[in-house]
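Undergrad: Okay, structure incoming, though there's no sequence with it:
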């Protein structure tokens, strides 16, 4: 049996691509007024008010499914999205029908890590030294590590979305950006969309549909050394926070648009929306770090490997089974150089939902 060491799990928590958790604030609480921060430019002091909460309630169908076919074999592809409207109830009847008629569910691409059981045990004594790994080295604050203008911008938006919280001031810019983005989503009436993915796996289990994994496992070396180095190293992640600050209101508005379009199954609107966010700068802060390189050089090419392993699994499933049901992130469905685009280039017929 393959086992994961606890330190390995911590490393993945640090080096995983940013997945923004939702905060549990009261949805009825209005956004706090943003006071003018000392040193802020007139442009920053004139920021627009936070976006109004998205209002989408009741049962919603979500998007249709994409049909990938070759000969008599078909793969139905459902695009998931996060975040979604807080009060939306997803109508899964269409997905339930197609999934119940399929022989296999192809899971979304994902990467896991393996350090070996005994190696993991040897790492346990290091865990106390890793407490506070999300904080800046040497007790530095955001004011210490950010340019003055970026910090002034941060102060304005922190007051608006997070409120009075001194602990967040000691976070690395990368994790401060995650906290701010999550708080902004929460105040905009958006929640994590993982409930849709979980429902799909429940349907598969209820119908005894086999689940086929499509990811891969990284063999991690020098994990303890890399974790210790990560705690001491200042990441080049100021750009991540700056990009998050510059785009927060715009991104929140786009998130609301995409969430509403997904809930209503509006394919034309979904396809026309831009899926580019501040994530690229934040990903690079982690995947380009020396700690990531020390842990596994494969972290640098994780996106390419995920795409390759999913395509291999998809082609194998379509060759072996008459009907496959697959789940992908919506951005990977629409990317012309992405997953479905690659299958189309290999000669598969790809039909979009009407």
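TA: Arrived safely, thanks for sending. Note that the coordinates shown come from a computational prediction; the quantities given were computed from them, not determined experimentally.

Undergrad: rest of the way, CA atoms for contacts and neighbours
TA: Noted.

Undergrad: Name the surrounding residues that touch stretch 195-215.
TA: Stretch 195-215 is contacted by residues 80, 90, 95-96, 99-100, 102-112, 306, 309-310, 313-314, 327 when judged by C-alpha atoms under 8 Å, 6 or more residues apart in numbering.

Undergrad: cool, and stretch 305-316?
TA: When contacts are defined by C-alpha under 8 Å, 6+ apart, stretch 305-316 is touched by residues 106, 108-111, 212-216, 338-339, 342-343.

Undergrad: Comparison target below:
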């Protein structure tokens, strides 16, 4: 049931993604170079947030990893030993009672396919890409709005390339569970108000922009994502940040998503600040770019006078 609900939420979100065509408001476009430092220790990069009697070890994570990709967990295991909590990214939650509304929203994603006549070149590219990742249902994409075509295409391409969006999150949580460290999200938000707000207005043009960028990434293949994942596993932060951002740029076409991303950063900043009130040490992980962006998590913590040490300091 959780898988069905997650799929419906994705479908509902997609409609809002076709918001009014406009320049993309990307709150994480720029990073703080002083924070983009390669790791001194083995494995992924860690930052340290501390005050007088508390230290929080913070790992930056990618959006997906190749299936079965090995990465050094020794630092993670050591830092979880005796940790008071594992702090995870904020969560959006919906209940079983929301399923009827999600189904109705999903119905609004249907399309008559008229856009293919207005954008024949894009339609031809879509047909080729879709046939490559789902040859048994080569014409299935024609009944959906362009933005939802993009989201489905991205998911199918990731699946074909064996890229797992549940990783490395699942592994981190599994290690914490084995070491009996409780896990807590930085914040919890109700999903339905957000989803309903997203579907109030949409445009075909934004959906077509998203589809075009998704096709660029699909046609480039999984090599850039795999290269970024390898860099992440080796603690090479700058190279890890160089991975493609087409899926994220699609999200930013949705009305209000840029502000939502700012809210999530504020959630993470507040959760870390509150955690500093508990003596001892804790562990957290948040999306890598959100950590090191200008006005991102670590930048805002430093602005509050909180000490932040980089991965180069061990």
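TA: Everything's here; your move. These numbers come from a predicted model, not from an experiment.

Undergrad: The contacts of stretch 195-215 of structure 1 in strands, which ones?
TA: Among the contacts of stretch 195-215 of structure 1, the subset assigned to strands under DSSP state E consists of 80, 90, 104, 105, 106, 111, 112, 327.

Undergrad: Drop anything exposed from those residues.
TA: Among these, those buried by neighbour count (16 or more other C-alpha atoms under 10 Å) are 80, 90, 104, 105, 106, 111, 327.

Undergrad: per the alignment, the second one corresponds to what in structure 2?
TA: To tie it back to what came earlier, the one meant is residue 90 of structure 1. Structural alignment places residue 90 of structure 1 opposite residue 71 in structure 2 (criterion: TM-score structural alignment).

Undergrad: check which helix or strand covers residue 150 of structure 2.
TA: Following DSSP states H and E, the helix or strand that holds residue 150 of structure 2 is helix 146-160.

Undergrad: sorry, that was for residue 270 of structure 1
TA: If you go by DSSP H and E, residue 270 of structure 1 is part of helix 267-272.

Undergrad: Go through whichever helix or strand comes after that helix and flag the buried ones.
TA: Proceeding C-terminally, helix 267-272 of structure 1 gives way to helix 279-287 as the next helix or strand, assigned by DSSP H and E. For helix 279-287 of structure 1, a neighbour-count test (16+ other C-alpha under 10 Å) marks 279, 281, 282, 283, 284, 285, 286, 287 as buried.

Undergrad: And for stretch 64-82 of structure 1?
TA: Of the residues in stretch 64-82 of structure 1, those with enough neighbours to count as buried (16+ other C-alpha under 10 Å) are 64-69, 74-82.

Undergrad: now, the most widely separated pair of those residues?
TA: 69 and 82 (27.1 Å; C-alpha to C-alpha).

Undergrad: thinking again about what came up before, the match of residue 90 of structure 1 and residue 179 of structure 2: what is the separation?
TA: With distances taken as C-alpha to C-alpha, to the nearest Å, residue 71 of structure 2 is found 18 Å from residue 179 of structure 2.

Undergrad: Equivalent analysis for residue 186 of structure 2, please.
TA: Spatial separation of residue 186 of structure 2 from residue 179 of structure 2 under the definition C-alpha to C-alpha is 20 Å.

Undergrad: wait, doesn't residue 71 of structure 2 sit right on residue 233?
TA: Yes. Using C-alpha atoms under 8 Å, residue 71 of structure 2 and residue 233 qualify as a contacting pair, with a distance of 5.4 Å.

Undergrad: shared neighbours, the two?
TA: Both residue 71 of structure 2 and residue 233 are in contact with 43, 44, where contact means C-alpha under 8 Å, 6+ apart.

Undergrad: that older thread, starting at the chain centroid, how far to the helix holding residue 150 of structure 2?
TA: Between the mean C-alpha location of helix 146-160 of structure 2 and the chain-wide mean there is a distance of 15 Å, by C-alpha atoms, centre = their mean, to the nearest Å.

Undergrad: looking at structure 1, where would I find the counterpart of the helix or strand that it is followed by?
TA: Beyond helix 146-160 of structure 2 in the direction of the C-terminus, DSSP H and E gives the next helix or strand as strand 163-164. In the comparison with structure 1, strand 163-164 of structure 2 aligns to the range 191-192 (TM-score structural alignment).

Undergrad: now do stretch 123-132 of structure 2
TA: Counterpart in structure 1 of stretch 123-132 of structure 2, with TM-score structural alignment as the criterion, is residues 151-160.

Undergrad: Now do the buried residues in the matching stretch.
TA: Under the neighbour-count criterion of 16+ other C-alpha under 10 Å, stretch 151-160 of structure 1 has 151, 152, 153, 154, 155, 156, 157, 158, 159, 160 buried.

Undergrad: Serialize those to a markdown table and add fields for distance to residue 220 of structure 1 and secondary structure.
TA: Rendered in a markdown table, the data for the buried residues of stretch 151-160 of structure 1 read as follows (distance: C-alpha to C-alpha, whole Å; DSSP: H, G, I helix; E, B strand; the rest coil):
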| residue | distance to residue 220 of structure 1 | secondary structure |
| --- | --- | --- |
| 151 | 36 | helix |
| 152 | 39 | helix |
| 153 | 38 | helix |
| 154 | 35 | helix |
| 155 | 38 | helix |
| 156 | 40 | helix |
| 157 | 38 | helix |
| 158 | 36 | helix |
| 159 | 40 | helix |
| 160 | 40 | helix |
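
Undergrad: right, and residue 299 of structure 1 touches residue 287 too?
TA: Yes. With the criterion set as C-alpha under 8 Å, residue 299 of structure 1 and residue 287 qualify as a contacting pair; they are 6.1 Å apart.

Undergrad: Need the residues touching each of those two.
TA: residue 293.
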